[in-house]
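Trainee: Dropping the sequence and predicted coords here.
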Amino acid sequence: MTAPDYEYEINVKNLTFSHSPDSPPSLDNISLALPKGSRTILVGANGAGKSTLLQILAGKRLILGEDTFVHIKGHDVFRNSPQGVTFLGTEWAMNPVVRGDIVVADFLNSVGGYRHAARRDVLLDLLDVDLDWHMHAISDGERRRVQLCMGLMAPWDVLLLDEVTVDLDVLVRDDLLKFLKADSEERGATILYATHIFDGLNAFPTHVAHMHLGTFTTQPTPWPFPPTNATSTRPPTLYEVALEWLRVDRAKRRELEKQGRKSRGARKDTVPLDSETFYKKYDYSH
């Protein structure tokens, strides 16, 4: 029996999205239903549509389709934006504003850190952030820690994460994941997390999903998975599952390339590109 829509914290139906009218869909008629308190890992190759999906859920891209249904906490994310939704993505660290000469303590206060002092202080300790850092003079990993502190210090109901642990060292990442898991369990909060780093993630998710070329090839499935064959008593690790899924994805894509899809990799054309012809003409290195 299918659960009613209101039982899902994140609920998507008939979602198709293209970045421009002339480009193929980045998301192709997908549906997604996640219960409150779930922690779902999105697995997929680069370009599978994970970031686009997260940005749409965060209300950062507008969908106009009449049949499209994108709800979080029972609210339409475009027409009645729900409160308590936090999106953290990688593009934040490239913003020139957060690379300016501003002290971290002042930066956090400018976004209301004083209103969430208890959670802010827990995160400052957990992420090992120095309040006297200057944002323009710290590393990408340290800047990422500040972003996480800023984004997580206000209690959230739904957390959308797009590769935000990529710059963290393994210790801080492990501490962060334990904090997020405990926070989710204690408050019944929901997490949807797209990542390519699967080490140390086995105990984190309640569900795992697989995207390929803008569609779900595996809908959110309870984790851990059972052993893969009758002779094994050990469940597969998330790393093993992801590696196998991505191998299959690449094989499928290469079959599609044989059928006319634009190919990747080295070009086999015998006629040189115009740019190659031009630069060869003025190449005096030999």
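Mentor: Yes, it's here. Residues are numbered from 1 along each chain as shown.

Trainee: okay, CA-based contacts and neighbour counts for the rest of this
Mentor: Noted.

Trainee: so I102 makes contact with H134?
Mentor: Yes: at 5.4 Å, I102 and H134 qualify as touching, with contact defined as C-alpha atoms under 8 Å.

Trainee: And the two? Which one has more around it.
Mentor: H134 (19 against 16; other C-alpha atoms under 10 Å).

Trainee: gap between that one and L124?
Mentor: Per C-alpha to C-alpha, to the nearest Å, H134 is found 15 Å from L124.

Trainee: In stretch 157-176, which residues are buried?
Mentor: The neighbour-count check on stretch 157-176 (16 or more other C-alpha atoms under 10 Å) flags 157-168, 173-174, 176 as buried.

Trainee: With stretch 208-224 instead?
Mentor: By 16+ other C-alpha under 10 Å, the buried positions in stretch 208-224 come out as 208-216, 219-220, 223-224.

Trainee: got the contact list for the residue nearest the centre of the chain?
Mentor: The central residue of the chain, meaning the one whose C-alpha is nearest the mean C-alpha position (C-alpha atoms, centre = their mean), is D162 at 2.5 Å. In this structure, D162 makes contact with 51, 54, 87-90, 193-195, judged by C-alpha atoms under 8 Å, 6 or more residues apart in numbering.

Trainee: with those residues in mind, which one is nearest to N229?
Mentor: When the contacts of D162 are ranked by distance to N229 (C-alpha to C-alpha), T195 comes first, at 26.8 Å.

Trainee: Put this next to the previous one:
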Amino acid sequence: MATPIIDIRNLSVGFTGRAGLTLPVLRNVDLTVHRGESIGIVGESGSGKSTLALASMGFLKQGLRVIGGRVRFNGEDIFARSRQELESIRGGQLGLIPQNSGQSLTPTMRIGAQMAEALELHCSLPKSGFRARIIELLGQVRLPDPEVIYNRYPHELSGGQQQRVAIAMALAGEPDALLLDEPTTGLDVTTQAHILELLRDLARERNMAMVYVSHDLGVIARVCEKVMVMYAGEAVLQGPTAAVLRDPAHPYARALLASIPRLCDSHLPIALDGRPPPPGGAGDGCAFAPRCALAREACRAARPDLLEAGQGSQARCFFHEEAHALAAGGTGADPLHHRPDGTPALALDGVSISYAAPGFLDRLFGRGDDVPTVDGITLKITSGETLGLVGESGSGKSTILKAVAGLLPPAGGRIGVGEDTGLPATVEQRRPEQLRRIQMIFQNPDDSLNPRHTVAEILAQPLRLYDRLSGQALFDRSVEILETVRLGAHYLDRLPGQLSGGEKQRVAIARAFAAEPELVLCDEITSALDVSVQAAMLELLNDFKKLKDTTYVFVSHDLAVVRALSDRVAVLYQGRLCEIGPTEKVYGSPSHPYTSVLLNAVLEPDPDKAPALMAEDVVELSPPAQGCPFQRRCKRRLGAICDTEAPPWRDAGEGHVIRCHIPLDDLDTGAAEQS
């Protein structure tokens, strides 16, 4: 057999703790990747996924060291290489696509200049040929107008375009292997589906090996032939993708699948109880035993080896035959659905928002932005209701939340909360009671939690401001709030940097609810979380809805998450509403052609279920000045009427309305044909 590209044997990586003990982060891991193979590594945060992937390119985070085992790349020990040799390999024979492409691109350099640096380091091409090669690479990753992209700065590109640039840079050195660390996290469903198709095609064309780290099992099902499931720093299940995802032979893998919301199921996913052990805390037995439904005394006494479990897979479980009888998804509790009583919670009346700053002459003559970013948004949400806002990146979802929160003043229209029909445009203009009624939870808790403040100080801010609490009363209320989000009093003295991603998001939720708000704005709050933590967050939000009758506006790219939590859904394209209605109606039929595109692009954790893309892979910088906003990408376009006339709202009954020139009967027929 040919020499593997990556050959990891019995690798253990760890660090020295305060007591002088060596604490393992990876324990005796084996991984073999051949040319042309695609292998996915999955597991909860802290399971060792990224540590393993980075170790395969000879990189360890500060404080970590190799305790035992070896890593070979193309037959040679990578940790025996000099720093100069490693630099020549990384970015050349071994490419890396990071999770956040925006942070890996230099904001002050044009795309062409950044890619030229990669070519200079890893290619023998003369500088005179750099421009042509860069444009060729940008074309390979299907970026529109490569010559235009060449001269742009990163901030002038969408998230999907930035990720394609990162892929092009990784391909510049014509790598033998490509490491991908959550490269599609945070991307909308259509952009993600197109990028995954691109990666599959490139791997086949170049016969590249791919190691794909992700918590999204739908992504892994789409791009990987084999899967390794990690828990507490060791492989607990590995084998062909179909065997691992369809009928996994390990209780932990089945619990992960149960944590995934499904597009075809309106139940909340099942949250996995407990948490993984800290480094060095697994003991002598099975690391998963404290959380396992099959655990027995034998599991606590000895650590199981990887055992043959059928269908080409190996499981680290004494009782893997019994694992097949455990539930594997889609059987969680029903969410609390709201019965409208007419009490107003939030009203948007003709709201338009623009990021364009008018010049002096525009202000003098009263001219505004001809094509605002968000336009004509009219929505009414009743008390206790959850409205899901969905659409691709750039559709205006977060922009609307920022306007409601007072972080971005609208250019026109009115925003009302409760009986207050004319809410001031900015935070500075709002009274304390108005501020209290609306709280926002951001996608990345690191952006909203002060890294120098303890959890106690973070929670004290709203409690002092709104409730005038101090002393023992402040402490008691802080503990009560933490326990509500399933954290304890011992977290009060911790800094954000001492918390996991899920714990930080719980603190952000606790701070929002400390103000006892009537309306909570959730902006992609589960997108960066692993599936088990995500399920716990959805359960937590549902609990608050039961306890407080909280009203939510929930923004997410994950349409299955939106279905699990929302009473109604509003679909946005280019800042314009296309469809509004009860969740079951919007996810059913008929639906707007754009809604169908979004639903058909959703990935399921099944390698046989491919997304059915129905729109061109094009990023539009602004909506057309007239006609239907979706006209340029719609596969069901009727002709000139779509280009020149604004589409009418069509009433599909039960509060379900669709803005489209296509008659409802034809929309219904088209949706049935596409499914």
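Mentor: The structure has been received and is ready for your questions. Just so you know, these numbers come straight off a predicted model, no measurement behind them.

Trainee: Tell me how they score on TM after superposing.
Mentor: Laid over one another, the chains give 0.71 as their TM-score (TM-score structural alignment, normalised by the length of the first structure), with 252 aligned residues with a C-alpha RMSD of 3.8 Å.

Trainee: Leaving out the residues flanking it, which one is nearest to F204 of the first structure?
Mentor: Spatial nearest neighbour of F204 of the first structure, excluding adjacent residues (C-alpha to C-alpha, 6 or more residues apart in numbering): K181 at 6.3 Å.

Trainee: Hmm, I typed the wrong one, I wanted I72 of the first structure.
Mentor: Of all residues beyond its chain neighbours, the one nearest I72 of the first structure is I10 (4.6 Å), with distances taken as C-alpha to C-alpha, 6+ apart.

Trainee: what's the answer for R120 of the first structure, then?
Mentor: Of all residues beyond its chain neighbours, the one nearest R120 of the first structure is M153 (4.9 Å), with distances taken as C-alpha to C-alpha, 6+ apart.

Trainee: ok, back up a step: aligned partner of the residue nearest to the centre of the first structure in the second structure?
Mentor: Matched by TM-score structural alignment, D162 of the first structure corresponds to D181 in the second structure.

Trainee: Would you check that A189 of the first structure makes contact with K181?
Mentor: No: contact between A189 of the first structure and K181 fails when scored by C-alpha under 8 Å: they sit 9.3 Å apart.

Trainee: Neighbour count: those two, which is higher?
Mentor: Summary of the neighbour comparison: A189 of the first structure and K181, criterion other C-alpha under 10 Å, with A189 having more neighbours (23 against 20).

Trainee: sorry, back to before: can you tell me how far the residue nearest to the centre of the first structure sits from R143 of the first structure?
Mentor: In this view, D162 of the first structure and R143 of the first structure are 16 Å apart by C-alpha to C-alpha.

Trainee: likewise D106 of the first structure?
Mentor: Looking at D106 of the first structure against R143 of the first structure, where the rule is C-alpha to C-alpha, the gap reads 14 Å.

Trainee: These two: who's more crowded?
Mentor: Neighbour comparison, D106 of the first structure and R143: the larger count goes to R143, with 24 against 14 (by other C-alpha under 10 Å).

Trainee: Packing partners of the one helix or strand the more buried one maps to?
Mentor: Under DSSP states H and E, the secondary-structure element containing R143 of the first structure is helix 140-152. Under the contact definition 3 or more C-alpha pairs under 8 Å, 6 or more residues apart in numbering; DSSP states H and E, helix 140-152 of the first structure sits against strand 85-88, helix 117-126.

Trainee: any chance of those in a markdown table, plus distance to K73 of the first structure and mean neighbour count?
Mentor: Below are those laid out as a markdown table (distance: least, C-alpha to C-alpha, whole Å; neighbours: other C-alpha atoms under 10 Å):
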| stretch | distance to K73 of the first structure | mean neighbour count |
| --- | --- | --- |
| strand 85-88 | 9 | 19 |
| helix 117-126 | 23 | 16 |
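
Trainee: Mind putting these into JSON lines with distance to L27 of the first structure?
Mentor: JSON lines is the format used below for these (distance: least, C-alpha to C-alpha, whole Å):
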{"stretch": "strand 85-88", "distance to L27 of the first structure": "19"}
{"stretch": "helix 117-126", "distance to L27 of the first structure": "35"}
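
Trainee: Which of these sits closest to D28 of the first structure?
Mentor: For those, distance to D28 of the first structure was read as C-alpha to C-alpha. The smallest value, 22.3 Å, belongs to strand 85-88.

Trainee: Can you list the buried residues in the helix or strand that comes right after the closest one?
Mentor: Read in the C-terminal direction, the helix or strand following strand 85-88 of the first structure is helix 104-110, with elements assigned using DSSP H and E. Within helix 104-110 of the first structure, the residues scored as buried using 16+ other C-alpha under 10 Å are 104-105, 107-108.

Trainee: Where in the second structure does helix 104-110 of the first structure fall?
Mentor: Going by TM-score structural alignment, helix 104-110 of the first structure lines up with residues 111-117 of the second structure.

Trainee: Show me the contact partners of that stretch.
Mentor: The set of residues that contact stretch 111-117 of the second structure without belonging to it, under C-alpha under 8 Å, 6+ apart, is 105-106, 130-131, 134, 149-154, 165, 169, 172.

Trainee: Now tell me what touches the lengthiest helix in the first structure from outside.
Mentor: The longest helix of the first structure (DSSP state H) is helix 238-258. Judged by C-alpha under 8 Å, 6+ apart, the contacts made with helix 238-258 of the first structure from elsewhere in the structure are 43-45, 198-199, 201-202, 210, 212, 263.

Trainee: Just those residues: which are in strands?
Mentor: Using DSSP state E, 43, 210, 212 are the members of the contacts of helix 238-258 of the first structure that sit in strands.

Trainee: Tell me the residue in the second structure aligned with the last one.
Mentor: Which is H212 of the first structure. Per TM-score structural alignment, H212 of the first structure is aligned with Y231.

Trainee: show me the contacts for the closest residue to that match other than its chain neighbours.
Mentor: Of all residues not flanking Y231 of the second structure in the chain, S47 sits nearest, at 4.8 Å (C-alpha to C-alpha, 6+ apart). Contacts for S47 of the second structure (C-alpha under 8 Å, 6+ apart) come out as 230-234, 276.
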